[in-house]
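*Asks:* Compute the structure for the input listed below.
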Amino acid sequence: MEIKIYHNPACGTSRNTLALIRNTGIEPHIIEYLQTPPSRADLRQIIQLAGLTVRAAMREKGTPFAELKLDDPSLSDDELLDAMLANPILINRPFVVTPIGVRLCRPSELVLDILPLPQLGAFTKEDGEAVIDANGKRIKSND
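*Replies:* The predicted structure is shown next:
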């Protein structure tokens, strides 16, 4: 059973998502997309399967988004994809692909909706937020 994560090890959300995948006992296929960007077809497909628009899959914070004037509503999806492939930091993260579906896992616990196996034990995010209890059950937030 293959699970892929488009991962940025410098991103806490991405690290938490990877840890939640591993907490099922699965070692995913890790694609460090800043070094190995997806192909245009793969990027378009994961965005579509995640139910997002190309624009919604773009990261603004900490990227050249503003300098490249990517907020221009007249830019086509192809132009936005060109920018994302030329500057992979513009691809929001982490995207996770499983046999159940594809998600942009922001926040990281969105990955729980598409993991085919249960959590094996407790999990606490890097910021100290408990997400999974000792029995492997999701702790519901009060939001």
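
*Asks:* rest of the way, CA atoms for contacts and neighbours
*Replies:* Noted.

*Asks:* And the helix or strand hosting M84, how far out from the chain middle?
*Replies:* Per DSSP states H and E, M84 falls inside helix 77-86. Relative to its chain's centre, helix 77-86 lies at 18 Å (C-alpha atoms, centre = their mean, to the nearest Å).

*Asks:* Let me know the next secondary structure element after that helix.
*Replies:* strand 95-97.

*Asks:* Quick check: which helices or strands does that following strand pack against?
*Replies:* strand 4-7, strand 102-104 (3 or more C-alpha pairs under 8 Å, 6 or more residues apart in numbering; DSSP states H and E).

*Asks:* Quick one: list the elements packing against the helix holding M84.
*Replies:* Using 3+ C-alpha pairs under 8 Å, 6+ apart, helix 77-86 sits against helix 40-49.

*Asks:* The residue lying farthest from the centre of the chain and L85, how far apart?
*Replies:* No residue in the chain sits farther from the centre than S74, which is 26.2 Å out by C-alpha atoms, centre = their mean. Per C-alpha to C-alpha, to the nearest Å, S74 is found 19 Å from L85.

*Asks:* To compare with the earlier structure, here is another sequence to fold:
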Amino acid sequence: MQVQIYHHPRCSKSRETLKLLHYLGIEPEVILYLQDIPDIETLRTLYRQLGFHDVRDMMRRKDALYKALKIEDQEYEKESCLSLLTQYPQLLERPIVVYGDKAKLGRPPEQVLTLFSALKP
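*Replies:* As a prediction, this is how the structure comes out:
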């Protein structure tokens, strides 16, 4: 089964998570989401796979752009937030690792290990 990582090479947590995957012998499909911007349907799938209850949990809440857009202060609905992520992919929290029908944020990187617990003998 293919593993994917939504990766930003300049992000230390993203680099650490990718390094962890390599250490485990996993060669993931690397998606540079700032270049290959996920569409709305992909973001909906990631949201479902992550199991979040608020789309804002997929967003970089401390980012200056997040604050400038006043996303926390407004009553954005799920679809509006997903639309914002297609317009401003830099707001997507990173890294996101996908395995099967589940996904985890690599914050901290070790959190993604739970995706692979079924691989242990």
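
*Asks:* hang on, the earlier thing: out of the helices and strands packed on strand 95-97 of structure 1, which one sits most buried?
*Replies:* Most buried of these, by mean neighbour count (mean count of other C-alpha atoms under 10 Å): strand 102-104, with a mean of 24.

*Asks:* Over which residues of structure 2 does it lie when aligned?
*Replies:* Using TM-score structural alignment, strand 102-104 of structure 1 lines up with residues 103-105 of structure 2.

*Asks:* re the thing from before, dump the helices and strands packed on strand 95-97 of structure 1 into JSON lines; add distance to T17 of structure 1 as well.
*Replies:* Below are those laid out as JSON lines (distance: least, C-alpha to C-alpha, whole Å):
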{"stretch": "strand 4-7", "distance to T17 of structure 1": "9"}
{"stretch": "strand 102-104", "distance to T17 of structure 1": "10"}
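
*Asks:* For Y33 of structure 1, which of those is the nearest?
*Replies:* Closest approach to Y33 of structure 1 among those (C-alpha to C-alpha): strand 4-7, 5.7 Å.

*Asks:* Count the residues that sit near A41 of structure 1.
*Replies:* 9 (other C-alpha atoms under 10 Å).

*Asks:* Now I96 of structure 2: closest residue in space that isn't a chain neighbour?
*Replies:* Closest residue to I96 of structure 2 apart from its sequence neighbours, by C-alpha to C-alpha, 6 or more residues apart in numbering: L105 at 4.6 Å.

*Asks:* Quickly note the distance from E109 of structure 1 to T13 of structure 1.
*Replies:* 9 Å.

*Asks:* Spit out the contact partners of the residue nearest to I5 of structure 2 when sequence neighbours are not counted.
*Replies:* Sequence neighbours aside, V97 is the residue nearest to I5 of structure 2 in space, at 4.4 Å (criterion: C-alpha to C-alpha, 6+ apart). V97 of structure 2 makes contact with V3, Q4, I5, Y6, A103, K104, L105, G106, V112 under the criterion C-alpha atoms under 8 Å, 6 or more residues apart in numbering.
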